[in-house]
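Build me a model:
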Amino acid sequence: MIRTGILNPAVLSLLARVRHTNTVVVADRGFPLWPQIETVDLSLVDDVPTVRQVLDAILPQYVIGRIFAEEEFRQVNSPSVVEALRDHTGAIPLVFEPHVEFKRRVPHAIGLIRTGDSTPYANLILESA
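Prediction:
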């Protein structure tokens, strides 16, 4: 039995299949369904869990080379929300790109983890190192 770290078997299975430069999407509650990629839906109620909570769970167990975020995240959220994301990502390069470019990356991901996050444009694409 797993005693620490990620307990969700579907998330563990998804992360175990990620290889060098593969990606995983961690998305907010409104992110559209992508039938061609595996989706693990963790959403329960508004903001449970959040994208940052899922990121915090993943970071100790996953080697991330880059994180992609949507440029619109910086435009519609307060500077404190944007800074909190930067604090969470630490030394990992955080690349902001237009929403349209971000969505072009999604079909190439190994999978998608959907959260209950209500923060606008909170979606992230984690690229393994």
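
contacts, neighbours, all on C-alpha from now
OK.

what's near enough to touch the closest residue to residue 129 other than its chain neighbours?
Of all residues not flanking residue 129 in the chain, residue 65 sits nearest, at 4.0 Å (Cα to Cα, 6 or more residues apart in numbering). Residues near residue 65 by Cα atoms under 8 Å, 6 or more residues apart in numbering: 21, 92, 93, 126, 127, 128, 129.

Go through the helix or strand that contains residue 65 and flag the buried ones.
Applying DSSP states H and E as the criterion places residue 65 in strand 64-70. Residues of strand 64-70 classed as buried: 64, 65, 66, 67, 68, 69, 70 (neighbour count, 16 or more other Cα atoms under 10 Å).

check contacts around the third one.
The one in question is residue 66. 92, 93, 94, 95, 126, 127, 128, 129.

now those: which count as buried?
Buried, going by 16+ other Cα under 10 Å: 94, 126, 127, 128, out of these.

one more to line up against the first:
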Amino acid sequence: MKRGTILNAELNHAIASMGHGETMIVCDAGFPIPRGAWRIDLAVTKDVPDLDTVLSAIAGDFVAEKVSYADTLPNHNPALLATVKRLFPDAEHAMVTHESILGELASKAKVIVRTGAFDPWGNIVLGSGVDVPRWFDKPGVVAPAYYASKLRK
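Below you'll find the model as predicted:
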């Protein structure tokens, strides 16, 4: 049996398939997933699984360089925002319009993971990054300045 926390084979495959700069959306139960998108549907019933559970599992296996969420999240669902910031503390965080998540970002996402969450504005965009300390660990390789803070950890 594999090590790690994620048991879902398709979710493991999606994470392993992500390249630098590609995006994954982890969404609530009501997200309008575009026809033709790679959809991993984990939803069973209300809040099963919830966003915290799914995002926590993904955070353990996925390097998120950038995390985006609706600009309404700070005022309308601060508890979810706190969860996202706790799970992805080293990522760049950006607020975008909810409409852009539902439209443009959803159409460009490599994969969309649907949870059972009944969480208003519960649609989190994860931008794939690299594990900086492991990526730049060969002798003679010099990391760009924008990765310097991640090399010190």
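
that older thread, can you tell me which of the contacts of residue 66 of the first structure end up in helices?
Among those, no residue falls in helices (DSSP state H).

quick one: which of those residues is nearest residue 40 of the first structure?
Residue 40 of the first structure lies nearest to residue 126 out of those, by Cα to Cα, at 15.1 Å.

Just give the nearest non-adjacent residue to that closest one, would you?
Excluding its sequence neighbours, the residue lying closest to residue 126 of the first structure (Cα to Cα, 6+ apart) is residue 67, at 4.8 Å.

any idea how far residue 102 of the first structure is from the one you found?
Residue 67 of the first structure sits 11 Å away from residue 102 of the first structure, going by Cα to Cα, to the nearest Å.

and what of residue 112 of the first structure?
The gap separating residue 112 of the first structure from residue 102 of the first structure is 13 Å, by Cα to Cα.

the more surrounded of those two?
Between residue 112 of the first structure and residue 102, residue 112 has the larger neighbour count (other Cα atoms under 10 Å), namely 25 against 17.

Could you pull up the residues touching the more buried one?
Residue 112 of the first structure touches 24, 25, 26, 27, 37, 38, 39, 40, counting by Cα under 8 Å, 6+ apart.

Not counting sequence-adjacent ones, nearest residue to the most centrally placed residue in the first structure?
Most central in the first structure under Cα atoms, centre = their mean is residue 26, positioned 2.3 Å from the mean C-alpha point. Counting by Cα to Cα, 6+ apart, residue 26 of the first structure lies nearest to residue 113, which is 4.8 Å off, once chain neighbours are set aside.

would you say the one you found is within a strand?
Yes. Counting by DSSP: H, G, I helix; E, B strand; the rest coil, residue 113 of the first structure is found in a strand.

Give me the neighbour count for it.
With other Cα under 10 Å as criterion, residue 113 of the first structure counts 23.

before we move on, back to that, so where does the residue nearest to the centre of the first structure fall, helix or strand?
Taking DSSP H and E as the criterion, residue 26 of the first structure maps to strand 23-27.

Compute the first-to-last residue distance for stretch 97-114 of the second structure.
End-to-end distance of stretch 97-114 of the second structure (Cα to Cα): 19 Å.

The residue nearest to residue 126 of the first structure and residue 25 of the first structure: what is the separation?
Noted for residue 67 of the first structure: a distance of 10 Å to residue 25 of the first structure, by Cα to Cα.

anything in contact with each of these two?
Shared contacts of residue 67 of the first structure and residue 25, counting by Cα under 8 Å, 6+ apart, come down to 124, 125, 126.

Reformat these as JSON lines; add distance to residue 86 of the first structure.
Shown next, in JSON lines, are those (distance: Cα to Cα, whole Å):
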{"residue": "124", "distance to residue 86 of the first structure": "12"}
{"residue": "125", "distance to residue 86 of the first structure": "14"}
{"residue": "126", "distance to residue 86 of the first structure": "14"}
